[in-house]
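K.L.:
generate coordinates for the sequence data below:
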Amino acid sequence: MIAKLFEPITFRNVTLKNRIVMSPMCMYSCFEQDGKITNWHKTHYPSRAVGQVGLIIVESSAVHPQGRISMQDLGIWNDSHVEGLQELVGLIHEQGAKAAIQLGHAGRKAIVEGPIYSASPLPFKEGMEQPEEMSIEQIKKTVEDFQAAARRSKEAGFDIIEIHGAHGYLINQFLSPLTNERTDEYGDSKEKRFRILREIITAVKSEFDGPLFVRISANDYHPKGYTVEDYEDYATWMKDLGVDLIDCSSGAVVPAKINPYPGYQVQYADYLRSKANVATGAVGMITSPLHAEEILQNERADLIFLARELLRDPYWPRRAANELNVELAPPKQYTRGW
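P.N.:
Below is the predicted model:
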């Protein structure tokens, strides 16, 4: 049996050489607080491409300075960010990987100077800043911010864009009934709560014709929140809008106790892949190559997203190839030690 983990896969006009994806993880390394690429980013990301990861997704990059998760986050809110991102994409491409970027806005979870915003004026938890409820004009401006970020992503040469609609950040704050108490056209029903994401997807696609992924939190872990069954509608609507893959994470829209175990989120990728007939990515404590292969062989997901495991081991694909009896060609510089 050929290891599916190392089979190529194509989304629109982009072919990944394998199914191994570096999940976006904030590096908090923009120490000038300008959102620009630093030497750390230029070392960190290409090293995983050298390690033979098929797709590198650059960390959540803020579409507006008030949408940063922290003041040290990457940004894509200004044309001045393009040059550094373009250099980073070139470094990733040189090592044979494809490059994606995650576009995000932290909403009420932003830790920045000045006001923060959300669907409704509800703080994430006691002791955290209360956000301002976004006006219709501010929502429209945020959609435009995502559109401009998509244009810059294309200029920088990214192969794929992922929209961050998970982990309790702004889009997730609109999607969940726990955080969206609006009674206007952006709340009060599932269709209306989805409206901002619909508009963002449409705006991004107007500027970027490559593959589009969306990361979701498929379970709110709250009795009054959404579960993966509720996300079936969202997944179907996203597919109808032309989203190519749904990256299935969970939680963090409200404080909740989660009991994680290896592959605890694979069920969400499996469910939405089956019910909405859309490609999915599995993420969450997947560390074993055999486990990753089992997920793909049983068609529970289309891509394997690795996060902390690639922090621990940039050469995880080499270990996976050895365990799965796959001949993985090394970079020529490493041939004598591979």
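K.L.:
for the rest of this, base every contact and every neighbour count on C-alpha atoms.
P.N.:
OK.
K.L.:
touching, residue 17 and residue 5? I think so.
P.N.:
No - using Cα atoms under 8 Å, residue 17 is not in contact with residue 5; the gap is 9.7 Å.
K.L.:
between the two, which one's more packed in?
P.N.:
A count of neighbours by other Cα atoms under 10 Å puts residue 5 above the other of residue 17 and residue 5, at 27 against 19.
K.L.:
who are the contact partners of that one?
P.N.:
By Cα atoms under 8 Å, 6 or more residues apart in numbering, the contact set of residue 5 is 18-20, 292-293, 296.
K.L.:
how many other residues sit next to residue 9?
P.N.:
The burial count for residue 9: 17, using other Cα under 10 Å.
K.L.:
equivalent analysis for residue 7, please.
P.N.:
By other Cα under 10 Å, the residues close to residue 7 number 12.
K.L.:
got the contact list for the nearest residue to it once chain neighbours are set aside?
P.N.:
Once flanking residues are discounted, residue 7 sits nearest to residue 18: 5.1 Å by Cα to Cα, 6 or more residues apart in numbering. Residue 18 makes contacts with 5-9, 53-54, as judged by Cα under 8 Å, 6+ apart.
K.L.:
wait, what's in contact with the nearest residue to residue 206 once chain neighbours are set aside?
P.N.:
Closest residue to residue 206 apart from its sequence neighbours, by Cα to Cα, 6+ apart: residue 147 at 7.6 Å. Residues near residue 147 by Cα under 8 Å, 6+ apart: 200, 203-204, 206-207.
K.L.:
repeat for residue 267
P.N.:
By Cα under 8 Å, 6+ apart, the contact list for residue 267 reads residue 300.
K.L.:
I have a second one here; can you model it like the first so I can compare?
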Amino acid sequence: MSAALFEPVTLRSVTIPNRIWMAPMCQYSAVASGEDAGVPHDWHFAHYAARATGGTGLILVEATAVSAEGRISPHDLGLWNDRQTEAFGRIAGFLKRHGTVPGIQLGHAGRKSGTDAPWRGGAPLALDEGGWRPLAPSPVAFGERHLVPDELTEEGIAEIVGQFAAAARRARTAGFEVIEIHGAHGYLIGEFLSPHSNHRTDRYGGSLENRVRFALEVVDAVRAVWPEELPLFFRVSATDWLERDGWTPDDTVAFAALLKEHGVDLLDVSSGGNATGVRIPVGPGYQVPFAARVRRETGLPVAAVGLITEPGQAEKIVAGGEADAVLLGRELLRNPSFARQAARELDAQVYAPEPYGYAIH
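P.N.:
Sure, this is the predicted structure:
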């Protein structure tokens, strides 16, 4: 029997050659200011090209901000101008030429914006250190060291919805074939979803119906400009890992059904990131049950992520129907050719560039 991990999957008109996909992982390596702010450069090209030539079926480029103030850090990538669009075209084109479907995650960091790179501590930057005032659904800081964000007006919300749509148009111009909307990890869309961070009393707060409104407006705006034949993904945190007053797995299932109705083709199921001081039971595949439940109860295709590090483990997840694909993060940082390793172990075939043939056969 062939390995389920290496069966192609078709979403709308796009066929992804295998089920080993690269999760979006910020590199915090772009130029921070000036005309090259947010522009991918040689580091980003080499980083993604290596995973493509390693056989990865789909690569989701790291969280890319829809506006300058939407960046997590000053060194994040962005997609709000032509210079950025052109540079992304080089990356998307290379991925496609080497058998990988090019995708990109679009996001806005909300109250978690304006922080330093993780290897410098990841602390919020003061305004005189290159930081900026964050935006959020409510004036509630993420942590003690974070600035209290400015509460978005309805006009401000509409402006950001438009920024997502504009970035989606640019993504298509650059040659990407999949867009993922970042609604996880306590960034802006996730902040609206959770009652932990959303204390609004207008039509964007309170009930679940109101708290998902902004997310669905973004989805609708992106879907309206994104070609009908191309798939749209959404990343969600399945739980805030809070005992009360947080986003829950039940909420995720209800929300997934709505996303399906609004034209989302796959849910990327992660967790956490919206509350400090929580205990997360981290272990191999610890988030897979959340993805499996969404798939089982809504019929929406899902990708599982979180400490998936072994070919046999990944094969079991897909073959057992827990997810339609696996998204690898740190394991692909350690091993860009994970897909080729998995193909050898599972006696399957995977793309390899001809110049690497000496090492493959």
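K.L.:
once they're superposed, what TM-score comes out?
P.N.:
Overlay of the two chains. TM-score (TM-score structural alignment, normalised by the length of the first structure): 0.98; 338 aligned residues with a Cα RMSD of 1.0 Å.
K.L.:
out of the contacts of residue 147 of the first structure, what pair is the most spread apart?
P.N.:
Between any two of those, the greatest separation by Cα to Cα is 11.1 Å, found for 200 and 207.
K.L.:
tell me which of those two has more neighbours.
P.N.:
Set residue 200 of the first structure next to residue 207 and count neighbours by other Cα under 10 Å: residue 200 wins out with 20 against 17.
K.L.:
how about the nearest residue to the corresponding residue of the second structure for that one, chain neighbours excluded?
P.N.:
Using TM-score structural alignment, the equivalent of residue 200 of the first structure in the second structure is residue 218. Nearest residue to residue 218 of the second structure in three dimensions, chain neighbours excluded: residue 161, at 5.2 Å (Cα to Cα, 6+ apart).
K.L.:
for the counterpart of the one you found in the first structure, which three-state class applies?
P.N.:
Here residue 161 of the second structure is matched to residue 143 in the first structure, going by TM-score structural alignment. Three-state call for residue 143 of the first structure (DSSP: H, G, I helix; E, B strand; the rest coil): helix.
K.L.:
which residues of the stretch 201-350 of the second structure fall in helices?
P.N.:
For the stretch 201-350 of the second structure, applying DSSP state H, counting those that start in this stretch gives helices covering 208-211, 213-225, 249-261, 288-298, 311-319, 330-334, 338-346.
K.L.:
so which of these gets nearest residue 67 of the second structure?
P.N.:
Counting by Cα to Cα, and looking across all of those, nearest comes helix 213-225 at 14.3 Å.
K.L.:
the closest one vs the first structure, average offset?
P.N.:
Compared with the first structure after fitting, helix 213-225 of the second structure deviates on average by 0.6 Å (mean Cα distance after the TM-score superposition for the first structure).
K.L.:
tally of neighbours for the counterpart of residue 251 of the first structure in the second structure?
P.N.:
By TM-score structural alignment, residue 251 of the first structure lines up with residue 272 in the second structure. Residue 272 of the second structure has 21 neighbouring residues, counting by other Cα under 10 Å.
K.L.:
from the chain's centre, how far out does stretch 178-195 of the first structure sit?
P.N.:
23 Å (Cα atoms, centre = their mean, to the nearest Å).
K.L.:
so where is stretch 284-294 of the second structure in the first structure?
P.N.:
Under TM-score structural alignment, the match for stretch 284-294 of the second structure in the first structure covers residues 262-272.
K.L.:
one step back: quick one: the residue nearest to residue 7 of the first structure is in a strand?
P.N.:
No - under the criterion used here (three-state DSSP), residue 18 of the first structure is coil, not part of a strand.
K.L.:
follow-up on the earlier one: ok, the contacts of residue 5 of the first structure in the second structure: which stay?
P.N.:
On the basis of both residues aligned by TM-score structural alignment, their matches' Cα atoms under 8 Å, what survives of the contacts of residue 5 of the first structure in the second structure is 18-20, 292-293, 296.
K.L.:
got CSV for those, with distance to residue 274 of the first structure too?
P.N.:
Below are these laid out as CSV (distance: Cα to Cα, whole Å):
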residue, distance to residue 274 of the first structure
18, 22
19, 19
20, 21
292, 18
293, 18
296, 13
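K.L.:
which of those residues tops the neighbour count?
P.N.:
For those, the largest number of neighbours (other Cα under 10 Å) sits with residue 20, at 26 neighbours.
K.L.:
thought that one was touching residue 301?
P.N.:
No - assessed by Cα under 8 Å, residue 20 of the first structure is found out of contact with residue 301, at 11.8 Å.
K.L.:
and stretch 227-238 of the first structure, how far out from the chain middle?
P.N.:
That offset, for stretch 227-238 of the first structure, works out to 17 Å (Cα atoms, centre = their mean).
K.L.:
equivalent range in the second structure for that stretch?
P.N.:
Counting by TM-score structural alignment, stretch 227-238 of the first structure corresponds to 248-259 in the second structure.
K.L.:
list the contacts of residue 26 of the second structure.
P.N.:
Residue 26 of the second structure touches 62-63, 76, counting by Cα under 8 Å, 6+ apart.
K.L.:
cutoff 7 Å now
P.N.:
Contacts for residue 26 of the second structure (Cα atoms under 7 Å, 6 or more residues apart in numbering) come out as 62-63.
K.L.:
can you check residue 216 of the first structure too?
P.N.:
For residue 216 of the first structure, the contact set (Cα under 7 Å, 6+ apart) comprises 165-166, 247-250.
K.L.:
wait, the match of residue 161 of the second structure sits on residue 200?
P.N.:
Yes - counting by Cα atoms under 7 Å, residue 143 of the first structure touches residue 200, with 5.2 Å between them.
K.L.:
with adjacent residues omitted, what lies nearest to the alignment partner in the first structure of residue 113 of the second structure?
P.N.:
Aligning on TM-score structural alignment places residue 113 of the second structure opposite residue 110 in the first structure. Among residues not flanking residue 110 of the first structure along the chain, residue 69 sits closest, at 4.4 Å (Cα to Cα, 6+ apart).
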